[in-house]
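1. Below are the sequence and a predicted model for it; my questions follow.
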Amino acid sequence: MFQKQGGVFVSGSNSTSIHNEITEIKRAPIMISLIMGAFFAILNETLLNVAFTDLIVEFNVSAPTIQWLATGFMLVVGILVPITALLTGWFTTRQMFIGAMILFTIGTIICGFAPNFSFLLLGRLIQAGGTGLLMPVMMNTILLIYPPHKRGGAMGTIGLVIMFAPAIGPTLSGIILEALNWRWLFFIVLPFAVFSIVFASIYLKNVSEVTKPKVDFISVILSTLGFGGIVFGFSSAGEGSGGWTHPEVYISVIVGIVSLILFVIRQLRLEEPMLDVRVFKYPMFALTAVLLIITMMTLFSTIILLPMLLRGGLAFTAFMTGIALLPGGLINGLISPITGKLFDKFGPRKLVIPGTIILVVIMYLFSNVTKETSIITFIVLHTLLSIGIAMIMMPTQTNGLNELTRNHYSHGTAILNTLQQVAAAIGVAFFISIMSTGQSRYLSGVDDPTSANEIANSMISGVQMAFTVGLVFAIIGLILSFFIKRTVAPDYVENEPVQKPLH
């Protein structure tokens, strides 16, 4: 049924047999397996951040050292995600998902019982290995078991997990740490991870085809150096451990960029590329990639800058800062399934264009905040921004992936997930740098730069400058949104039998 393209799929009875099996699969158990595993893996990504202060004291390490628990996590995910397109050709859906969850569970056990910082970091990196494999597997599976006209709702449900889990992470972490020590951040997650493995072992079905493509080790090395170097370099700059002039920052970024260029050139020359960059020949997929980068950078500007502004510039307590940011994160997750259903019905334009308009308006308002801005205003603005992002993220991503042929699904999902990781790392470093520049410019023009009041004012000035730059990105996103249009995969057949509905 499906023709071999780039050595990924085979034609004939084998492909037809797999397709017929997929049409008979019940989607509900598959979705439950995927959502359950991903929720706790992604939740754990933000669950630990609140405990950094406690960990610094317990393990007697510095703040830059403890940041490796976050930087290392992002680095491993950034390295692994591009390789998933290759791995999905070698392992079945069950093997990939259960293997990822076993990795995550082993990492969680090591973290929970870690006797020192080195073991905690090791466990964290193993957790990241599982998390890095999960997201592309989830999205690729959805593309395989749902026809294009039903993918929006399914992707919206995944969006709920992606946004809801990290939103409640800090709040849940605070509650746990109030009553128990930091180790329980891992112990509480552990039974759910084990249950997810057991559930998937029973109910998760194979929906991908094992084709065992040729492994090009040079591509693996270039991918690791390329994406790993960029993520590490920008993450290090964002931590403030030396800034852009520090050798570990600019050398890592340069090595990453050069390796990435060589990686792309090699993929274009290979008959069976590890990561098929030819997916960018599809115009809506290419547009999706750019919009996602802009949206992720804008999103991370608020994730990083708002807490700094609320605590450092406006003197909000940690509790009030958490309260101000929680509603936006929760609403973002809760409306993702709704935007998914609306995408199935109306297509991307009626969601993405209004979403980017909201983005532009809110970024403008954020760039004009002052000391007099109330917490209610911040809650409303952040909530509206979260709604706008929810209207852009999953609809855009689903529309871009819908344009791809079946043999490009794993490559498309790997590329988009990788770009989001890279955009997140770049966004954090970029906007912190702009904020710092704004602070320095403000303090250079005052009489007493050591005054607490002036330092607070400098924080507000720096954040205003960063949000102004974010506004420029939002405007670019708005312009691009007018070019988006609904897509259908070239090899999708409208009357082809599809899977049974959810049970």
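-> Cool, got the structure. Because the structure is a prediction, the values reported are computed rather than measured.
2. CA atoms for contacts and neighbours, from now on please.
-> Fine.
3. Next, the residue lying farthest from the centre of the chain: secondary structure please.
-> Here the chain reaches farthest from its C-alpha mean at residue 447, the gap being 43.2 Å by C-alpha atoms, centre = their mean. Recorded secondary structure, residue 447: coil (DSSP: H, G, I helix; E, B strand; the rest coil).
4. Please report the distance of it from residue 370.
-> Distance of residue 447 to residue 370, given as C-alpha to C-alpha, to the nearest Å: 21 Å.
5. ok, and for stretch 298-305, which residues are buried?
-> Within stretch 298-305, the residues scored as buried using 16 or more other C-alpha atoms under 10 Å are 298, 299, 300, 301, 302, 304, 305.
6. just stretch 265-277 next, same as before
-> Using 16+ other C-alpha under 10 Å as the test for burial, stretch 265-277 gives 266, 267, 272, 273, 274, 275, 276, 277.
7. Once you drop chain neighbours, what's closest to the fourth one?
-> With sequence-adjacent residues excluded and distances taken as C-alpha to C-alpha, 6 or more residues apart in numbering, residue 273 is closest to residue 267, at 4.9 Å.
8. what sits against that neighbour?
-> The neighbourhood of residue 267, defined by C-alpha atoms under 8 Å, 6 or more residues apart in numbering, consists of 219, 273, 274, 275, 276, 277.
9. secondary structure element for it?
-> helix 247-269 (DSSP states H and E).
10. Same check on residue 33?
-> If you go by DSSP H and E, residue 33 is part of helix 27-47.
11. hold the first one in mind and look at this next one:
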Amino acid sequence: MEGSMKADSLGNRQETQQEAQQQYKVFPILFAMLLSGFIGLFGETALNVALTPLMAMLEVGPTTIQWLTTGYLLVLGILVPVSGMLLQWFSTRQLFTTSLIFSIIGTFVAAVAPSFEILLLARVLQAVGTALLLPLMFNTILVIFPIEKRGAAMGLIGLVIMFAPASGPSISGLILANLSWHWIFWISLPFFVISLVCGLLFLPNISKLTKPKIDVLSIILSTLGFGGIVYGFSSAGGHGEAGSGWTSPIVIGTLAIGVLSLLLFSIRQLKMKHPVMDLRAFKYPMFTLGLILIFISMMMMLSSMLILPMYLQQGMAVTALTAGLVLLPGSLLNGLLSPVMGRLFDKFGPKWLVIIGLADVAVVLFMYTGISPTTALSTIITLHIFMMVGISMIMMPAQTNGLNQLPREYYPHGTAIMNTLQQVSGAIGTAVAVSILSAGQASFLSGIANPESPENQLAGFTSGVQGAFVFAAVLAVIGLIVSLFVKRVKVGAEAKPEGPMH
């Protein structure tokens, strides 16, 4: 009898998915989501190469200008965790429209911003739009695609999530070489408008609104927890004059508040009947393993994306535009390969893709530990291409396999957890990498007779960069060990931690 009920339940679920597949205009929905997601995430890093000239133009120092990046990440860290609740309170069209309106207003204000304060406000508005859109994009894919076709669809999301922020510095470098920084935003604006029109025409309401009771204390604890951790690590990891350092009272205080608030938030969520972020999703083992692999991958990728351009400019004396172009082939290939990896995932499952990808990344990062001022740019480009190919083999399969194991009622919470940890991992990875770089440089210079000479300064900086890549290589080895336990989630078994094979 129980088996019959399971079969009926499975049959109904598959039938519902087939009906949904016929009902939804999948391509226009995907186009609207992916285009707006791409421009939103492009904006996350596009301003990075303009920060130095902006300091002179807006008459602010490095500590102040850093807020254009830190503020953006902080808003994401605060809003993304509560997105699971928002998905249950507001319809798909309401959230999509609100997200695009924030993005459009923020981008327009940034394009005309006359001062730093106005530009910072614009960045906050942009971040609100991106924070609402990312979980909505994942949740929509999970609903409109049946489990056996999700790999290819999630591969397209992978193209957006990986390529957009990676291409930001390169594209904005080209813009800045010919136009003013305002054009970074003027060029983005029409794409948001096109996405909004397309979404209004074709996007249906696909989420089921349960409108759970809003727990104000949980939202406060989530804001203090995730906000404190993102701000603390971002401040500690800032380099140059903008870096507060790990001994700063502000860094220690915000991290302590963040960790304590996060602990109280987690305890409260597990005791609530309708939590803001349902941490019971962690009882699904492939979801948890997928999260660990994504966390490690984002730390490796974002720390490398920070350290490598720094070394290219400061250690090898190339321009910001050249540094961006050196990283562009790998980033471009990573984006283009994500849909291919999605189809391979649908056909073969995640295990060998993830294992091969992590082995590839581990080898590349080990080779980066020998980087020096005499390393040929062609070698760095080749290594970066191999690393980004490996990352594309890890991220999408781990993500999709993990989300596939969740039952539908956990989709909003699963996507919220996954997107939140991506923001946190980026802050942690870059902070630790920069700290290792600084410590390695200081250690090298303390042991030599003439630390002020340019040759020794360069050698010290090189030593620090090599240490940061050792950290990333160790992460890759840990990820490789974790990947050995990954199993493919069977179709129809997504609603049960260890479901029967069908």
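-> Right, received. Where do you want to start? Worth saying up front: this structure is predicted, and the values here are computed from it rather than measured.
12. How alike are these chains, TM-score-wise?
-> After superposition, the two chains reach a TM-score of 0.93 (TM-score structural alignment, normalised by the length of the second structure), with 479 aligned residues with a C-alpha RMSD of 1.7 Å.
13. how near is the equivalent of the residue nearest to residue 273 of the first structure over in the second structure to residue 218 of the second structure?
-> Under the alignment (TM-score structural alignment), residue 267 of the first structure maps onto residue 269 of the second structure. Going from residue 269 of the second structure to residue 218 of the second structure by C-alpha to C-alpha gives 8 Å.
14. which residues do those two both contact?
-> Residues touching both residue 269 of the second structure and residue 218 (C-alpha under 8 Å, 6+ apart) are residue 276.
15. Just the strands from the stretch 51-200 of the second structure, written as ranges.
-> With DSSP state E, counting those that start in this stretch as the definition, the stretch 51-200 of the second structure shows no strands.
16. counterpart of residue 190 of the second structure in the first structure?
-> Match for residue 190 of the second structure (TM-score structural alignment): residue 191.
17. hang on, the earlier thing: Throw the buried residues of stretch 265-277 of the first structure into TSV and include distance to residue 315 of the first structure and secondary structure, thanks.
-> Shown next, in TSV, are these (distance: C-alpha to C-alpha, whole Å; DSSP: H, G, I helix; E, B strand; the rest coil):
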residue	distance to residue 315 of the first structure	secondary structure
266	52	helix
267	51	helix
272	56	coil
273	52	coil
274	50	coil
275	47	coil
276	49	coil
277	47	helix
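18. Surely residue 400 of the second structure is in contact with residue 150?
-> Yes. At 7.2 Å, residue 400 of the second structure counts as touching residue 150 under the criterion of C-alpha atoms under 8 Å.
19. Those two: which has the busier surroundings?
-> Higher neighbour count among residue 400 of the second structure and residue 150: residue 400, with 28 against 23, using other C-alpha atoms under 10 Å.
20. how about that one, what's its partner in the first structure?
-> In the first structure, the residue paired with residue 400 of the second structure is residue 398, using TM-score structural alignment.
21. I'd guessed its match sits against residue 151; true?
-> Yes. The criterion here is C-alpha under 8 Å, and residue 398 of the first structure meets it with residue 151 at 7.0 Å.
22. Next, the mean deviation of stretch 292-306 of the first structure compared to the second structure.
-> When the second structure is superposed, stretch 292-306 of the first structure averages 1.0 Å from its matched positions, counting by mean C-alpha distance after the TM-score superposition for the first structure.
23. repeat for stretch 33-42 of the first structure
-> Averaged out, stretch 33-42 of the first structure is 1.0 Å away (mean C-alpha distance after the TM-score superposition for the first structure).
24. Next, count neighbours for residue 60 of the first structure.
-> 13.
25. Repeat that for the one 4 residues further on.
-> In terms of burial, residue 64 of the first structure registers 14 neighbours under the definition other C-alpha under 10 Å.
26. nearest spatial neighbour of it, skipping sequence neighbours?
-> Nearest non-adjacent residue to residue 64 of the first structure, counting by C-alpha to C-alpha, 6+ apart: residue 241, 6.6 Å away.
27. Quantify the burial of the one you found by counting its neighbouring residues.
-> 16.
28. which SS class is it?
-> Per three-state DSSP, residue 241 of the first structure ends up coil.
29. ok so, going back, keep only those of the buried residues of stretch 298-305 of the first structure that are in strands.
-> Among those, no member is found in strands (DSSP state E).
30. Take those residues and keep only those in helices.
-> Assigned to helices by DSSP state H, the following of these qualify: 298, 299, 300, 301, 302, 304, 305.
31. aligned partner of the last one in the second structure?
-> Mapped onto the second structure by TM-score structural alignment, residue 305 of the first structure lines up with residue 307.
32. ok, and the closest non-adjacent residue to that match?
-> Nearest non-adjacent residue to residue 307 of the second structure, counting by C-alpha to C-alpha, 6+ apart: residue 465, 6.8 Å away.
33. Compute the distance between the one you found and residue 70 of the second structure, please.
-> According to C-alpha to C-alpha, residue 465 of the second structure stands 23 Å off from residue 70 of the second structure.
34. This completes my enquiry, with thanks.
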